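Enquirer: my questions are about this predicted structure, shown below with the sequence.
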Amino acid sequence: MEHLPEIGLAFGAFALGMLSPGPNILSVIGTSMAVSRRAGLALALGISAGSLIWASMTAIGLTALISAYASVLTIIKIAGGLYLLWLAFKAFRSAATTAAAKAPSSLDSGGLYAFFFRGLAIQLTNPKAALTWIAIMSLGLAHSAPASTALTIVIGTTILSVAGHAAYAVAFSTERIIAIYQRARRWIDLTLGVFFTAAGIKLLTSRP
């Protein structure tokens, strides 16, 4: 009970991060509008799984080791930057087409796994996630905090991640939103392409 204020701070910082659009949230929004709600939810679960992995590693101190070795962090940065540029390429290619892309025919036979692993890749190749989790754990874990406090933060933030990303997937897969997307599809894809390009270049050129 004495560590509840720190846990609340950690949850609050994580929730605020969910409100700021980044590659993960924009990917969920774009997939939900362009493909389907199920695909968006699968992507959301993949992102949440990646968040759980980062949170768990931070709780046991592994991300502190990662951040201490520039070479490891550089590899993650390069992988993340190239992946964002690949997403930008796909968005630009979609914007260049005259018709909206259809959901893959394999969606019911393994296609959802592809979206799940795409979300997992987006989260795990983001070195900022490691630094963000270090900050969140620093807020939530006092020097005297027991292991149960770290476990509470990991479980709680994972639940928030699933709920938050799933909410984006559901909200942006409604008929009204999809109709808006169909009318403005090329501009939306172009905007996503510009964002992913800028984020990828920034990640590749920033210092570790």
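Expert: The structure has been received and is ready for your questions.
Enquirer: every contact and neighbour count from this point should use C-alpha atoms.
Expert: Fine.
Enquirer: who are the contact partners of V35?
Expert: For V35, the contacting residues are 101-103, taking Cα atoms under 8 Å, 6 or more residues apart in numbering as the criterion.
Enquirer: ok, T152 next?
Expert: Counting by Cα under 8 Å, 6+ apart, the residues that T152 touches are I7.
Enquirer: now do the SS call for it.
Expert: Three-state assignment for T152 (DSSP: H, G, I helix; E, B strand; the rest coil): helix.
Enquirer: ok, and here's another one to check against it:
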Amino acid sequence: MQTLAIQDWLLLAGVCALGAMTPGASLAMVLHHTLHGSARAGVRAGLAHALGIGVYAAATVAGLAVVLHRFPSLETGIRLAGSLFLLWLAWKSWRGAGATPADQESGGGRPARDGFLIAFLNPKVALFFLALFSQFIDAGMSTVARVQVAATAVVIDGAWYSLVALTLARGPILATLRRHHARVERATAIVLALIAVVVWV
């Protein structure tokens, strides 16, 4: 069973790590659920985000990114849904700035739902993977190697956001965030709203 050469895999993993670490809506969402829930809520959001990334990673390996590139209206529709979702999250964060973290605990299925949708409603993820995977995938590549490529993106994304949640949930850090939760929520709302608008520029 042929897999990627180690040097190719390290390069792929490095680019995926840089992509995951880039601050944006996903980081704001994990921060929100960690602040209003716990490390567990943040990790659930992070792992669900990785699942959304996995959908696009697997679909890109299978050729979905080519379809999105060929049919711009499909991409536009998904992007519109994603922008509306970001604006909805921004409104929730802004409204939550006036409440205490205990008043708006982040529990149930909300962290997983938000984590998955913030990734799934972003068709640019597919285009990113198209550009990235095209450097590693060829027509003769084995199925095992293709799975390895997609799985690398999923594992790195889930591991990074889980690490973020666990780090933020440490006593002194979480206590500081909760003490300034109104500013954190308003900053989160502004970031999410800006991202929702900037994707159309």
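Expert: It's in. As the structure is a computational prediction, the values presented were derived from the model and not from experiment.
Enquirer: need the contacts of V35 of the first structure in CSV with neighbour count, distance to G156 of the first structure and secondary structure, can you?
Expert: Compiled in CSV, the contacts of V35 of the first structure are given as follows (neighbours: other Cα atoms under 10 Å; distance: Cα to Cα, whole Å; DSSP: H, G, I helix; E, B strand; the rest coil):
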residue, neighbour count, distance to G156 of the first structure, secondary structure
A101, 12, 36, coil
K102, 9, 36, coil
A103, 13, 33, coil
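Enquirer: what stretch of the second structure does stretch 40-53 of the first structure fall on?
Expert: Equivalent residues of stretch 40-53 of the first structure are located at 42-55 in the second structure, counting by TM-score structural alignment.
Enquirer: now that stretch, how far from the centre of its chain.
Expert: 7 Å (Cα atoms, centre = their mean, to the nearest Å).
Enquirer: what do you get for stretch 65-76 of the first structure?
Expert: Between the centre of stretch 65-76 of the first structure and the centre of its chain there are 20 Å (Cα atoms, centre = their mean).
Enquirer: next: stretch 127-147 of the second structure.
Expert: Stretch 127-147 of the second structure has its average C-alpha position 21 Å from the chain's average C-alpha position, going by Cα atoms, centre = their mean.
Enquirer: buried set for that stretch?
Expert: Buried residues in stretch 127-147 of the second structure, defined by neighbour count with 16 or more other Cα atoms under 10 Å: 127-130, 133, 136-137, 145-146.
Enquirer: can you tell me how far the most centrally placed residue in the first structure is from R38 of the first structure?
Expert: Geometric centre of the first structure, nearest residue: N24, 2.9 Å, by Cα atoms, centre = their mean. The spacing between N24 of the first structure and R38 of the first structure, counted by Cα to Cα, to the nearest Å, is 16 Å.
Enquirer: now T125 of the first structure: how far from G40 of the first structure?
Expert: Taken as Cα to Cα, the spacing of T125 of the first structure relative to G40 of the first structure amounts to 19 Å.
Enquirer: the aligned residue in the second structure for A129 of the first structure: what's it in contact with?
Expert: A129 of the first structure maps onto V125 in the second structure when the alignment is built from TM-score structural alignment. Contact analysis of V125 of the second structure by Cα under 8 Å, 6+ apart lists 53, 56, 119.
Enquirer: got it, and R185 of the first structure?
Expert: With contacts defined as Cα under 8 Å, 6+ apart, R185 of the first structure is in contact with 95, 100.
Enquirer: quick one: it from A179 of the first structure, how far?
Expert: 9 Å.
Enquirer: thought S161 of the first structure was touching A55?
Expert: No - the pair S161 of the first structure and A55 fails to qualify as a contact (Cα atoms under 8 Å) at a distance of 11.2 Å.
Enquirer: those two: which is more packed in?
Expert: Neighbours per residue (other Cα atoms under 10 Å) separate S161 of the first structure from A55, with A55 holding more: 28 against 23.
Enquirer: list the helices and strands the helix or strand hosting that one packs on?
Expert: In this structure, A55 of the first structure sits in helix 37-59 according to DSSP states H and E. With contacts defined as 3 or more Cα pairs under 8 Å, 6 or more residues apart in numbering; DSSP states H and E, the packing partners of helix 37-59 of the first structure are helix 23-34, helix 62-68, helix 111-124, helix 127-140, helix 147-171.
Enquirer: right, and these - which one's nearest F195 of the first structure?
Expert: When those are ranked by distance to F195 of the first structure, counting by Cα to Cα, first place goes to helix 23-34 at 8.3 Å.
Enquirer: how big is the angle separating that closest one from helix 111-124?
Expert: Helix 23-34 of the first structure and helix 111-124 meet at an angle of 160 degrees, taking axes from the mean of the first three to the mean of the last three Cα atoms, to 10 degrees as the criterion.
Enquirer: the longest helix in the first structure is where?
Expert: Secondary structure of the first structure read by DSSP state H shows that its longest helix is helix 175-205.
Enquirer: I'd like to check the angle between that one and helix 147-171, please.
Expert: Using the same axes, to 10 degrees, one finds that helix 175-205 of the first structure and helix 147-171 are set 130 degrees apart in direction.
Enquirer: and helix 175-205 of the first structure, what's buried?
Expert: Neighbour-count burial for helix 175-205 of the first structure, with 16+ other Cα under 10 Å as criterion, is recorded at 178, 181, 185-186, 188-201, 203-204.
Enquirer: now swap in stretch 12-24 of the first structure and tell me
Expert: Residues of stretch 12-24 of the first structure classed as buried by neighbour count (16+ other Cα under 10 Å): 13-14, 18, 23-24.
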